[in-house]
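Student: below is the sequence, then the predicted model.
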Amino acid sequence: MKPYHAPAWLPGGHAQTIWPKLIRQAPIKLRRERWDTPDGDFIDVDWVDGPPRSSLLVLFHGLEGSSASHYALSTAHACRKAGWRLALPHFRGCSGELNRRPRAYHSGDAEEIDWILHHLHTAHGGRPLHAAGVSLGGNALLKWAGERGAAAGELVTGVAALCAPLDLAACGHHLARGFNRVYTQYFLKTLKAVSAARLRQFPGLFDEARMLAAINLHQFDDAVTAPVHGFAGADDYWQRASAKPWLKSIAIPAVAVNPKNDPFLPATYLPSAADVSPQVRLEQPAGGGHVGFVSGTFPGNLDWLPQRLLHFFLYETS
């Protein structure tokens, strides 16, 4: 498959990040399942159905994403056309309903990834499935693959990550500067609303005043994400949850696609061949933005990302 090249009519990482949200896609009907978790909570999984023994792709969404995210919709259309089944799990609190337990989700949530993949593996008749993740979901998936090593191959044929924030400290601090603060405020709006609702369920879970006063992701993660999920603070969370240190331990086919103009992660922090195992393929195109990958003539389409996923799992994991 040809490497990604951004169209000349859509220059720059910010435009390539924002424009995909404005591209209209046909609606697609998804079937929802609710799974009870081992700790008494639940997650919702949206499905594109297909023949029982057809390939199954699982796609983990990004921060505050869902099955309605533009990349999820384009992947759903591509899977339906290809005759694949698609599972779109929602991290806790991202499916439109508050979860039952105090925990939510975070960038290094390999434990949740593992539980979901085991559940899907069983539902898929014990056959390996294809696993992909976007942004936060890609970071958590790569970290899971690195932690599990060769054992990951018992569940999946390989892993693909698109625009994973592999170095969370670099990403978090970069999003606090310049125009990037627009993205930060976009995330904080929903993160704070959901966190406030969770605090009403579980009084004293974290410091509400610090949460409301947060103006960047470091302050929010220090006030909410870290204490809720057992980290000493934002710095501890960002260090321990980053996937980059785990890339050398991945023992199954993997691809990490990170545009060099991604506004979320400066190119200077992207991994090199020396940072990864021989099983990991690094693709770092000049353009693409953050989960943009617009292609074609104006107004563009969102075909490249799902086609990259299908091509990887069809031809690059055997």
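Tutor: Structure received.
Student: CA atoms for contacts and neighbours, from now on please.
Tutor: Noted.
Student: now do the SS call for the residue minimising distance to the centre of the chain.
Tutor: Averaging the C-alpha coordinates of the chain gives a centre point, and the residue nearest to it by C-alpha atoms, centre = their mean is residue 137 (2.3 Å). Using DSSP: H, G, I helix; E, B strand; the rest coil, the three-state assignment for residue 137 comes out as helix.
Student: so how far is residue 233 from it?
Tutor: Residue 137 is 21 Å from residue 233, where distance means C-alpha to C-alpha, to the nearest Å.
Student: near residue 170, how many other residues are there?
Tutor: For residue 170, the neighbour count with other C-alpha atoms under 10 Å is 17.
Student: got the contact list for it?
Tutor: Shown in contact with residue 170 (C-alpha atoms under 8 Å, 6 or more residues apart in numbering): 265, 266, 269.
Student: switch the cut-off to 10 Å
Tutor: If you count contacts by C-alpha atoms under 10 Å, 6 or more residues apart in numbering, residue 170 has them with 238, 264, 265, 266, 268, 269, 270.
Student: now, which of these sits nearest residue 70?
Tutor: Using C-alpha to C-alpha, residue 264 is the member of the contacts of residue 170 that lies nearest residue 70, at 17.6 Å.
Student: who's in contact with the closest residue to residue 36 other than its chain neighbours?
Tutor: In space, and not counting its chain neighbours, residue 36 is closest to residue 42: 4.3 Å by C-alpha to C-alpha, 6 or more residues apart in numbering. By C-alpha under 10 Å, 6+ apart, the residues touching residue 42 are 34, 35, 36, 90, 91, 92, 93, 98, 99, 100, 101.
Student: out of those, who's the most crowded?
Tutor: For these, the largest neighbour count, defined by other C-alpha under 10 Å, is 27 neighbours, found at residue 91.
Student: ok, and here's another one to check against it:
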Amino acid sequence: MPVLEPSYKVPFLFKNGFVATVYSGLFRRVKGVVQERERMTLSDGDFLDLDWSFSKEKTNKLIILLHGLEGDGHRPYMLGAAKVFNTNGVDAVCVNFRGCSGEDNLKLRSYHSGATDDLNEVIQHIQANGKYSSMYLKGISLGANLILKYLGERDSVPKELKAAISVSVPCDLNGSSKELHKIKNLPYAIRFLKHLKGRLKTKMEKFPQAITAEAYNKIKTLKDFDEVYTSKVHGFKDALDYYQQCSGLQFIPNIKTPTLIINALNDSFLSPECFPVKEAKAQDNIYLEMPNHGGHVGFIDKKNIYYNERRALEFCSKF
């Protein structure tokens, strides 16, 4: 499809991408979403926690929401989307990736940008109850990349899956990694690394033979973390191999499900390769919006409903 013209009009105070990103991550609050937690057992014996919220009216529609790096089902960008869909007749389920629901998962492995095996199990689990004839996917950042990979790596998806939305998606993981290691993103990189290393410490206590103290002490950057832990534990040769195999960009040409990608041009996490203009123009099922503003998941709009949330509802309503 041709690249779409975004209609996002950013409030003046949030034209700066850093301000929009930080405000949205640290200060936004979403009230009024009542969630019910379901623990789902995975095929390898591990678990995922699913946080459900429901429309007041009976519905056969469901939005499946996927969070970003070190996020969870209670983040404002998850609750905001759930609230918008719930108030418009669609149930929502916020998926907490392995170890992200407040309790460490059971296995040495965790979540990562390409762990579509877990996403596939979630979709099959929901399919099995037979309640929903129309399902939609919406992912943020890491979760958005997962969606592109999931949709494009297989020949077919469940017939119930009608549309998808990927927001602030680092679809070229190597390029995005390089951006995150630049001075402009140092505050984010430090914050992410602190959380990831803390999680890894817990893993080392449970699995003392898996990661040595010497290897752990070598982790100084996010790429080091992927080199020492993410790649090795999840079956990749090294960090670069992980980035190459899991980047959603390469899977876009094979996506058959209508998919909306919203990436802000002032998103400091994204490299030029993360704006798939060529791929969108060549693919009838890809709809690409590139607002000038919005930072990383910072599409602040009126009444605490973010632009990407409104657009996701509009997009899903067509299918």
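Tutor: All right, it came through fine. None of the values given here were measured: they were computed from a predicted structure.
Student: mean deviation (superposed) between the helix or strand hosting residue 132 of structure 1 and structure 2, please.
Tutor: Assignment of secondary structure by DSSP states H and E places residue 132 of structure 1 within strand 129-134. After superposition onto structure 2, strand 129-134 of structure 1 lies on average 0.9 Å away from the residues it aligns with, using mean C-alpha distance after the TM-score superposition for structure 1.
Student: counterpart of that strand in structure 2, which residues?
Tutor: Counting by TM-score structural alignment, strand 129-134 of structure 1 pairs with residues 135-140 of structure 2.
Student: and that stretch, how far out from the chain middle?
Tutor: Stretch 135-140 of structure 2 has its C-alpha centroid displaced from the chain centroid by 9 Å (C-alpha atoms, centre = their mean, to the nearest Å).
Student: cool, stretch 146-161 of structure 2 as well?
Tutor: 15 Å.
Student: flag every buried residue along it.
Tutor: Along stretch 146-161 of structure 2, these residues count as buried under the neighbour rule (16 or more other C-alpha atoms under 10 Å): 146, 147, 148, 149, 150, 151, 152, 153, 157, 160, 161.
Student: in JSON lines: the residues you listed, plus secondary structure and distance to residue 57 of structure 2.
Tutor: As requested, these are arranged in JSON lines below (DSSP: H, G, I helix; E, B strand; the rest coil; distance: C-alpha to C-alpha, whole Å):
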{"residue": "146", "secondary structure": "helix", "distance to residue 57 of structure 2": "30"}
{"residue": "147", "secondary structure": "helix", "distance to residue 57 of structure 2": "28"}
{"residue": "148", "secondary structure": "helix", "distance to residue 57 of structure 2": "31"}
{"residue": "149", "secondary structure": "helix", "distance to residue 57 of structure 2": "33"}
{"residue": "150", "secondary structure": "helix", "distance to residue 57 of structure 2": "30"}
{"residue": "151", "secondary structure": "helix", "distance to residue 57 of structure 2": "30"}
{"residue": "152", "secondary structure": "helix", "distance to residue 57 of structure 2": "33"}
{"residue": "153", "secondary structure": "coil", "distance to residue 57 of structure 2": "35"}
{"residue": "157", "secondary structure": "coil", "distance to residue 57 of structure 2": "27"}
{"residue": "160", "secondary structure": "coil", "distance to residue 57 of structure 2": "20"}
{"residue": "161", "secondary structure": "strand", "distance to residue 57 of structure 2": "21"}
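Student: out of these, which is nearest to residue 302 of structure 2?
Tutor: For these, the residue nearest residue 302 of structure 2 by C-alpha to C-alpha is residue 147; the value is 27.3 Å.
Student: give the full set of residues in contact with the closest one.
Tutor: Neighbouring residues of residue 147 of structure 2 by C-alpha under 10 Å, 6+ apart: 66, 113-116, 119, 137-141, 164-166, 169, 248, 251, 259.
Student: mind redoing it with 7 Å?
Tutor: 139, 166 (C-alpha atoms under 7 Å, 6 or more residues apart in numbering).
Student: the strands in structure 2, which residues?
Tutor: Ranges of strands within structure 2 are 36-41, 47-53, 61-66, 91-96, 134-140, 161-167, 259-262, 286-289, based on DSSP state E.
Student: in structure 1, what range does the last one match?
Tutor: On the basis of TM-score structural alignment, strand 286-289 of structure 2 is assigned to residues 280-283 in structure 1.
Student: how big's the offset between that stretch and structure 2?
Tutor: After superposition onto structure 2, stretch 280-283 of structure 1 lies on average 0.7 Å away from the residues it aligns with, using mean C-alpha distance after the TM-score superposition for structure 1.
Student: so how far is that stretch off the chain centroid?
Tutor: With C-alpha atoms, centre = their mean, you get 17 Å for stretch 280-283 of structure 1.
Student: now that stretch: buried residues?
Tutor: 280, 281, 282.
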